[in-house]
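Asker: Attaching a predicted model along with its sequence, questions to come.
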Amino acid sequence: MTGIEVAPATPASLSETSPGNRRRAWIVTAMLVAFMMVNFADKAVLGLAADPIMADLGLSATQFGLANSAFFLLFSLFGAVGGLLADRVSPRWLLLGMALLWSVSQSPMALGGGVAMLFASRILLGATEGPAFPIAQQTALSWFPNHRRNLPTALITAGTTLGVVIAAPGLTWVVRQYGWRSAFAVVAIVGVLWAVVWAFVGRQGRHAVAAEDATAETTEKPGSSAVGYRRIIATRSWIGVTAGFASTYWILALALVWLPSYLHNGLGYRTTTAANLVALVWAVSAVAVVGQAGLTGWLLRRGVSSRWARARVGGITLILAAAGCLALAGGQRGPLTVLFMVLAFGICGVMASIAVTTVAEFAPPGRRGGALGLMNAVVTVAGLLGPVLIGRLVDTQGLAGYRNSIVLSGVLLLLGGLAACTLVDPDRDRRRLAR
């Protein structure tokens, strides 16, 4: 069994390099990208239908924020539990079960549920989506050695943005033509269709812990596979990437829940235009995530340490996004505001992919799923707190509440970027965990 990962000194085995194995690796990766697209379309539907839902159900902005925060009530807990479980149970079946439960949780609102059912369905959806990102990434990691992981993990992260790129105009059209409940029916059906396909093609790769052997790309110091989770989460690298990822998740929650409403009610854009701008932001995010993978891979191939190639690339990106937020807070409707919005919301998502590959670099494979799940659990607390806090600011301060929320987001991004730049050093912490 292997633990501490470095580039292979010998040629990979025939099974790793065979066309069939490579093809299966990318088929699974494509399915995981689609999985995350469905995941974020499920999250986005409530924000895209915010105004008609609040009007039909008689919700204030604070109550609507609470409904969104309800999604995260069990999200963090089950994210940690799911990550730990992925170290013991095949992720193939965990992913299948989650996708089916997502569809079940969306069904009550499609069939006429009221306020109580809205809260209950969002809590169930949050619980079943909590482990999605770490388990999807854990499954992708099992198909690729360390030096080839940047692109697949970036593509899966980009899937979170592509889901909203497609959902924003698509579900907005469904809401306008057929009512907001129809949008919930659409995402439920899509979840079932994904689960059917995954049941046939879903697999775990040879770089899973149970399959690693002497031909794999890593070596392990005796006893390193027994490293406790407490030691892993106490490392400066885990703390640094978690802080950076948490600031990113705050922005993701703001974009999912309140950005459509801010563009429509705060800046006066038409509903269709607001949906298209939301899609633009998430499209830029997808490009940024994939571009970061290319840049990071290029730097690593040239011998640049992961501390610079991953952590500081991510940290600097968060600092730039913070500048965009602070500039956006003082802007008015127009092209410059759109530019600041794209900078603020469109580039910080790179930290999600960087956080995953960084943790995978220094955490032993036998503890990787749990380390990712625990990180996700901490990070997603931002999703629990953000929507209700912003809703409260909007209720009490009106349009100024939107602006103050964006300023607060800029400060959090700045702190997260500084943490990533100053704390993270995977090589250092990998050596420490190997002792």
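Answerer: Received the coordinates, thanks.
Asker: okay, CA-based contacts and neighbour counts for the rest of this
Answerer: OK.
Asker: so where do the strands sit in the chain?
Answerer: 4-5, 218-219 (DSSP state E).
Asker: Out of the ones you listed, which is closest to Arg270?
Answerer: strand 4-5 (50.9 Å; Cα to Cα).
Asker: In terms of secondary structure, what does the closest one contact?
Answerer: Counting by 3 or more Cα pairs under 8 Å, 6 or more residues apart in numbering; DSSP states H and E, the packing neighbours recorded for strand 4-5 are strand 218-219, helix 350-362.
Asker: Count the neighbours of Thr62 for me.
Answerer: By other Cα atoms under 10 Å, 19 other residues sit near Thr62.
Asker: Quick check: closest non-adjacent residue to it.
Answerer: Gly391 (4.4 Å; Cα to Cα, 6 or more residues apart in numbering).
Asker: show me the contacts for that neighbour.
Answerer: By Cα atoms under 8 Å, 6 or more residues apart in numbering, the contact set of Gly391 is Ala61, Thr62, Gln63, Phe64, Gly65, Leu66.
Asker: another structure for you, compare them:
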Amino acid sequence: MSLPQIGRRSWLLLGLLFGIGLLNYLDRQTLSILKATLKGELSLTDTHYSWLLTAFMVPYVIFYILSGRLVDRFGTRICLSLFTAVWSIANILSGLAQNFGQLAASRALLGAAEPGAFPAITRVMMTWFPKERRAFAWSLLSPCMTAGAILAPPLVAIVTNYWNWHMAFIIPGVAGVVLAAAWWLSDRNPPTFPSEAEEVTAPPPPMKTILQDRRVWLLLAARAMTDPVWYFHLSWLPGYLQEKLGLSLKQLGWLGPIPSLLGSFAVVAAGWTADRYVRKGISPVRVRVGMFAVMAAIAPIGALTTFAPNVTVAIVMISLVAMVCQIWFFGQSMLVADIFPKNSAASIAGLLGAVGATGGLIINAIAGPIIERAGYVPVFVALACLHPLAAWMLWKARPRLASPVAATA
């Protein structure tokens, strides 16, 4: 049986999603990379930095839920164009900020717009790519999005050293406005796949119905446990490498991308391996959860990060944890596609993102005061336990996750 063909427009949109995902990660990383610089420029403490992260995370959590429903209701063309344009404008405003209050306000606007990208991407992939070939396209896209985290340290360092820290925010913001316009012009006339036509055109179910499905709650619990690890690495590791291990901004520009780069390669390898086992007839749910368990066994090494004798060993440990985080993030997106219909995918992705972001909000809000009083050790140790706990829970729940109908009783 021949596989469904993928049109040129689908690959064009995948390329645009590459750029949108790249900027999404780059724009949020800019603040963390410039943490040491901004502490001097704006007289900030670690507690102030926690407040900036909180200003981003509170609207991020709220709008994750709202954006998922908006995507299911109005589609990806208008929603993703709007989300990208708004967060790019917010990034420009961050570059124009002259004090803590202005910077906090612009980060709040960024937090309101950025989460919408992920429910929209889930819906785009399920609309423009047939299920028989979706995993391959998604495995390409997932590492591409983390390219923003890979490129952020050297780009921010180069722009800051050549011009100033303001331009490190403004230039990506302008690029984002251009990408938003390109998406608006390109996302039209999606293909129809006969076996999925009814699912695509069905209206989204009420949120109450979605929340009655116990499988949703299992995935929400796993996301709440694991996302704080990734949010902490995104927000605090650049500052840790500079302030505790003595890296300059220029050195961070070269060494900082390594964990995300290795994590991206790990995602591609994991996607290829998972598809291989699925083709052998093993349940996709069993494959994904097995992949989670294998990676969770590596996560505890993160507890040893602060005891690393030098920068090289620290980077190795951080890279291993980055692999764990990125494979879990990719795998959970695939689980949504494996388990739930298209007409609720963006809503469920929004719920998962909101719960994960809530965990990120909490860890970012409390990390500053804890680090100021007790150092990094208790934070790294606590985070190292989360992936193993989540993997154990999902492994026990495999039969329920693989059930073809919601378990509401």
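Answerer: Perfect, I can see it now. Here the structure is a predicted model, which means the values were calculated and not measured.
Asker: Report the TM-score for the pair.
Answerer: The TM-score (TM-score structural alignment, normalised by the length of the second structure) is 0.91; 407 aligned residues with a Cα RMSD of 2.5 Å.
Asker: on that earlier part again, now render the strands of the first structure as JSON lines, adding mean neighbour count and distance to Arg230 of the first structure.
Answerer: Formatted as JSON lines, the strands of the first structure follow (neighbours: other Cα atoms under 10 Å; distance: least, Cα to Cα, whole Å):
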{"stretch": "strand 4-5", "mean neighbour count": "22", "distance to Arg230 of the first structure": "18"}
{"stretch": "strand 218-219", "mean neighbour count": "18", "distance to Arg230 of the first structure": "22"}
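Asker: Would you format those strands as JSON lines with distance to Thr157 of the first structure included?
Answerer: Listed next are these as JSON lines, based on distance: least, Cα to Cα, whole Å:
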{"stretch": "strand 4-5", "distance to Thr157 of the first structure": "22"}
{"stretch": "strand 218-219", "distance to Thr157 of the first structure": "25"}
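Asker: quick one on the thing from earlier: pick the most buried one from the helices and strands packed on strand 4-5 of the first structure.
Answerer: Highest mean neighbour count of these: helix 350-362, a mean of 26 (counted as mean count of other Cα atoms under 10 Å).
Asker: what range in the second structure matches it?
Answerer: Aligning helix 350-362 of the first structure against the second structure (TM-score structural alignment) gives residues 327-339.
Asker: How about stretch 144-152 of the first structure?
Answerer: Going by TM-score structural alignment, stretch 144-152 of the first structure sits over residues 129-137 in the second structure.
Asker: To Thr153 of the first structure, which of the strands of the first structure lies closest?
Answerer: The nearest among the strands of the first structure, by Cα to Cα, is strand 4-5 at 16.4 Å.
Asker: Which among the helices and strands packed on strand 4-5 of the first structure is found nearest to Ser261 of the first structure?
Answerer: Once those are compared by Cα to Cα, helix 350-362 is nearest, at 24.5 Å.
Asker: one step back: closest one to Thr172 of the first structure among the strands of the first structure?
Answerer: That would be strand 4-5 among the strands of the first structure, by Cα to Cα, at 45.0 Å.
Asker: Name the residues that touch the match of helix 350-362 of the first structure?
Answerer: With Cα under 8 Å, 6+ apart, stretch 327-339 of the second structure has contacts from 122, 126, 135, 139, 142, 219, 263, 266-267, 270, 284-285, 288, 292, 295, 345, 348-349, 401-402, 404.
Asker: circling back: I'd like to know which of the contacts of Gly391 of the first structure are buried.
Answerer: Ala61, Thr62, Gln63, Phe64, Gly65, Leu66 (16 or more other Cα atoms under 10 Å).
Asker: Would you check how far apart the last one and Gly330 of the first structure are?
Answerer: Using Cα to Cα, to the nearest Å, we find Leu66 of the first structure at a distance of 27 Å from Gly330 of the first structure.
Asker: picking that back up, so which of the buried ones among the contacts of Gly391 of the first structure are in helices?
Answerer: Assigned to helices by DSSP state H, the following of those qualify: Ala61, Thr62, Gln63, Phe64, Gly65, Leu66.
Asker: Make a markdown table out of those and add distance to Ala86 of the first structure.
Answerer: Below are those laid out as a markdown table (distance: Cα to Cα, whole Å):
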| residue | distance to Ala86 of the first structure |
| --- | --- |
| Ala61 | 37 |
| Thr62 | 36 |
| Gln63 | 35 |
| Phe64 | 33 |
| Gly65 | 31 |
| Leu66 | 30 |
